[in-house]
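Student: The following block contains a protein sequence and its predicted model.
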Amino acid sequence: MTVTEPEPARSLAPTPPLAARARTVGGSPVRDILAVTARPEVINFAGGLPAPELFDAEGIAAAYRTVLAETPARALQYSTTEGEPALRAALAARTAARGLPTAPDDLLVTTGSQQALSLLATALLEPGDTVLVERPCYLAALQAFGLAGARVVAVPGDGDGLDPDALDALVARERPKLLYTVPTFQNPTGRTLPAARRAAVARVAARRGLWIVEDDPYGELRYDGERVPWIATHPGAEDRTVLLGSFSKVMAPGLRLGWLRAPAGPRRACAVAKQAADLHTPTVNQLAAARYLADNDLDAHVRRVAGVYGERRDAMLAGLPAALPDGSTWTRPEGGMFLWVRLPDGNDTTALLPRVVERDVAYVPGAPFFAGEPDPATLRLCFVTQTPQEIAEGLRRLGAGLRD
């Protein structure tokens, strides 16, 4: 019997490297903080999590039961990339009722509005293209544009949001492809861009040639004041604005249902990009949402949620003066989920966070929300997830941690 000698050990060639964008774009600090602070004793002001006790779980469950009982074959089958007709019709009607004439074919249903951002980055941006954003900016948008290889530049602004004159100068100098903005109850600051500035932004886009991506996940969560019309409704913006919407904050984030309203060119390009990403958003979720809208008054549900969230915002605003060092400032949002704090000069909220977490409370440092030079003294607080009593205790712990 012949014995075969084993082959001598050979060194293996290394595998090819990851794509440069995967190596250079970091993960989400919010997700990282949530993982570290998942202990039940932690009062977590870090996440942008809707209050689960306010979900209409029974209404949503009933919608699923009805869909699966009446149209199981359709609900469990593949669907069109653009989205279920019944859901798009309902979304178009809701959009038109808020002052923006919309047909079902103007809409593309997405797997959360975050996917809409990713699709737009794929459809509109080449590596090296310039994108303008607010200062500070929604963190996941910075990730999406970074993964697309875009150069991201912040537009100067103030307590009311971006400055249209500064935007005009930047567009002339930088030749950007698009402006991304959350003009209503912005994440992370909670501020709302006034109507006059929205009209001015529309004029800049029309005069200079610029796409506007108007992200509106929080706009229905208003506690004070009057609704401000979308940028997309202003003259000059009609043919160059992509409006994003979501059920995550008003129905339930686990449904992963968002949508974009866009002119035909970018909408078709996003549909092609979606085909490559996931073919379509889950059919059963879309049909259940359409059934929920048919059988329930979503606006009444949102009003109930907004009433509770408004009390929680007030509880946080009431407790901040005692919790924060003298000289701190913060926003007073009329709605949404967040407020923005700036500690006195010399503070670094990233360095302070571990001390605060030791007190079983958490926030998000502000630095990751900036394109370009960050402001290390800033932080974001979410006020909707906890009760007023929990907010008061969390702020007590926060104050103790900041004083340590």
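Tutor: Cool, the structure landed.

Student: make it CA atoms for all contacts and neighbour counts henceforth
Tutor: OK.

Student: Contacts only, for Val171.
Tutor: Contact analysis of Val171 by Cα atoms under 8 Å, 6 or more residues apart in numbering lists Arg208.

Student: Now do the same for it: helix, strand or coil?
Tutor: helix (DSSP: H, G, I helix; E, B strand; the rest coil).

Student: Ok, Pro333 next?
Tutor: What three-state DSSP gives for Pro333 is coil.

Student: Could you check how far it is from Arg173?
Tutor: Distance of Pro333 to Arg173, given as Cα to Cα, to the nearest Å: 32 Å.

Student: These two - which one has more neighbours?
Tutor: Higher neighbour count among Pro333 and Arg173: Pro333, with 24 against 9, using other Cα atoms under 10 Å.

Student: which residues touch the more buried one?
Tutor: Phe185, Gly190, Arg191, Thr192, Leu339.

Student: and if you look at Tyr64?
Tutor: Neighbours of Tyr64 in contact, by Cα under 8 Å, 6+ apart: Val284, Asn285, Leu287, Ala288.

Student: Included below, for side-by-side comparison, is a second structure:
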Amino acid sequence: MNFILNKYFIHLSEGEIPKYLLIEKHIKRLIDTNMVEDRERLPSIRKLAQFLNVNNITVINAYKKLQAEGYAIQKIGSGTYAKKKDIHKNFNREYSKALKRIFNEEIVDYVDFTGETPSGEFFQIDFFKNVLNEVLDRDGAKALICQESLGYEGLRSSISSVFWNKKVDKEDILIISGAQQGIDLVSKAILNINDSVIVEKPTYSGALSVFKWRRTEIFEVPIEKDGINMDKFEKILRKNNIRCFYTMSYFQNPTGVSCSNYKKIQILKLAQIYDFYIIEDDYLSELIYDNSIRYNSFKSLDNNDRVVYIKSFSKIFLPGIRIGYLIPPKRFKESIQNSKINTDISTSSIMQRALDLYIRKGLWKNYIETLNCAYKKRYIHMEKCILKYLRDKVEFLKPGGGLHFYLKIKENIKLNSVNIFRQGKDRGILITPGLLFYKNALEGKNYFKISFSHTNEEEIEYGVKILSEIIK
């Protein structure tokens, strides 16, 4: 019998935490990690009390706590049985609350693998401060109070000339407050209730939230190493009246996959044939480390005005500067612009003017070059650490750019990504479980994302090593 009870053994030294809570926490962990199976009978109160050298009341209180938290059920006359909690239900809320609490405290105590934006350590704040002062000296009060519905004309001109070589007219560019607002504006202008959209599987959780809020029917198409599965994509198009396809063309969040030129051209042809529009979220395309990857957006290849192009400066510049831009098809230009005006009238005037001057002075180009150099080193180091510590525990595709890796837990590992998140959090390591990126959260339980944007090489090595200890 002691052999069966061995897994329930726990050191119960005297301390501030009551013994029943220590026992309850230990059994919860056994259930979460499948050491105790769902519906498995727990030891009787008397036998567990004798084995742990505590009184019966201590075990009774531990079992009551397990029942209250949904980890056990009692069958009268039969005993107490383990109950596997639905780890996926309401996990988004648990994840958000946990990160909010941690970030409100001292994040320095954690290795943060959850970051999705560049670290402020590479941003040359003095240069930007000088740009702000120059804008105020040049424009005075206008910099603070002047509002233009499409956005500051100077910034739209800079975007047109610097990023699009004037192939896009400044009048077709709408300044927005980041990619999330762009997705929301497009959905309000283009999508009606019960319209159908296709998303990549997995995809950005913020986009899923917007489409669910609009009460659209969401179809998912699996991602392969060079973009979505085209056969499954066209099968959905043939059977359904699709309004939009949402895609992240470079270093997709979360998979890190970039869509090949071949598939982009095929998707654009299908958009014309099946009469749908492509919402292109151009995510982190500035951070390319693999020379074999060439930049060609859907928008640059579009000959039939089928692409809504969304670009956020917040992702690559500074998260606190909520600026991005959107280029709509002419058919939806007015409705998207009206949607923006009805939402917030205008994005920060002074920040638009400062960003415009920052770009014109060539500081943007220098900043991106600095980021590429710094993050390529971290990218290479994280890949080495994954291969060194997690080779026999996970599988992954090399993204060739961006700020993260997406890891699949191998089938022989009993832990899922929620277990890893919870145990990692207890040991000062923060990851992003894959559940957040799927319409059906259960499909993401064996995946997790780790980013190197807010971690140096020493922290990367330490964090990946701890993850290796957790994933046994």
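Tutor: Happy to help now that I have it. Just so it is clear, the structure is predicted and the values come from calculations on it, not from any experiment.

Student: before we move on, the earlier item: keep only those of the contacts of Pro333 of structure 1 that are in strands.
Tutor: The members of those that map onto strands under DSSP state E are Leu339.

Student: Which one (most neighbours) among the contacts of Pro333 of structure 1?
Tutor: Counting neighbours by other Cα under 10 Å, the top entry in these is Gly190, with 28 neighbours.

Student: wait, that one sits on Phe338?
Tutor: Yes: look at Gly190 of structure 1 against Phe338 with Cα atoms under 8 Å: they come within range, at 5.3 Å.

Student: Is there a neighbour count for Leu387 of structure 2? I'd like the number.
Tutor: Count around Leu387 of structure 2 with other Cα under 10 Å applied: 16.

Student: That one -> structure 1?
Tutor: In structure 1, the residue paired with Leu387 of structure 2 is Pro321, using TM-score structural alignment.

Student: Please, which helix or strand holds Ala154 of structure 1?
Tutor: Taking DSSP states H and E as the definition, one finds Ala154 of structure 1 inside strand 151-155.

Student: And that strand, how far out from the chain middle?
Tutor: Computed by Cα atoms, centre = their mean, to the nearest Å, the chain-centroid distance of strand 151-155 of structure 1 equals 18 Å.

Student: in the stretch 151-300 of structure 2, which spans are helices?
Tutor: Under the criterion DSSP state H, counting those that start in this stretch, the stretch 151-300 of structure 2 contains helices at 153-158, 179-190, 205-213, 230-239, 261-274, 298-301.

Student: Need these in TSV (columns: distance to Lys47 of structure 2).
Tutor: Formatted as TSV, the helices of the stretch 151-300 of structure 2 follow (distance: least, Cα to Cα, whole Å):
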stretch	distance to Lys47 of structure 2
helix 153-158	73
helix 179-190	56
helix 205-213	47
helix 230-239	56
helix 261-274	63
helix 298-301	66
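
Student: can you tell me which of those comes nearest to Ile31 of structure 2?
Tutor: Nearest to Ile31 of structure 2 among the helices of the stretch 151-300 of structure 2 is helix 205-213 (28.2 Å), distances taken as Cα to Cα.

Student: That closest one packs against which elements?
Tutor: Under the contact criterion of 3 or more Cα pairs under 8 Å, 6 or more residues apart in numbering; DSSP states H and E, helix 205-213 of structure 2 touches helix 179-190.

Student: Look up the counterpart of the helix it packs on in structure 1, residue range please.
Tutor: Aligning helix 179-190 of structure 2 against structure 1 (TM-score structural alignment) gives residues 113-124.

Student: And stretch 270-278 of structure 2, by the same measure?
Tutor: Counting by TM-score structural alignment, stretch 270-278 of structure 2 lines up with residues 204-212 of structure 1.
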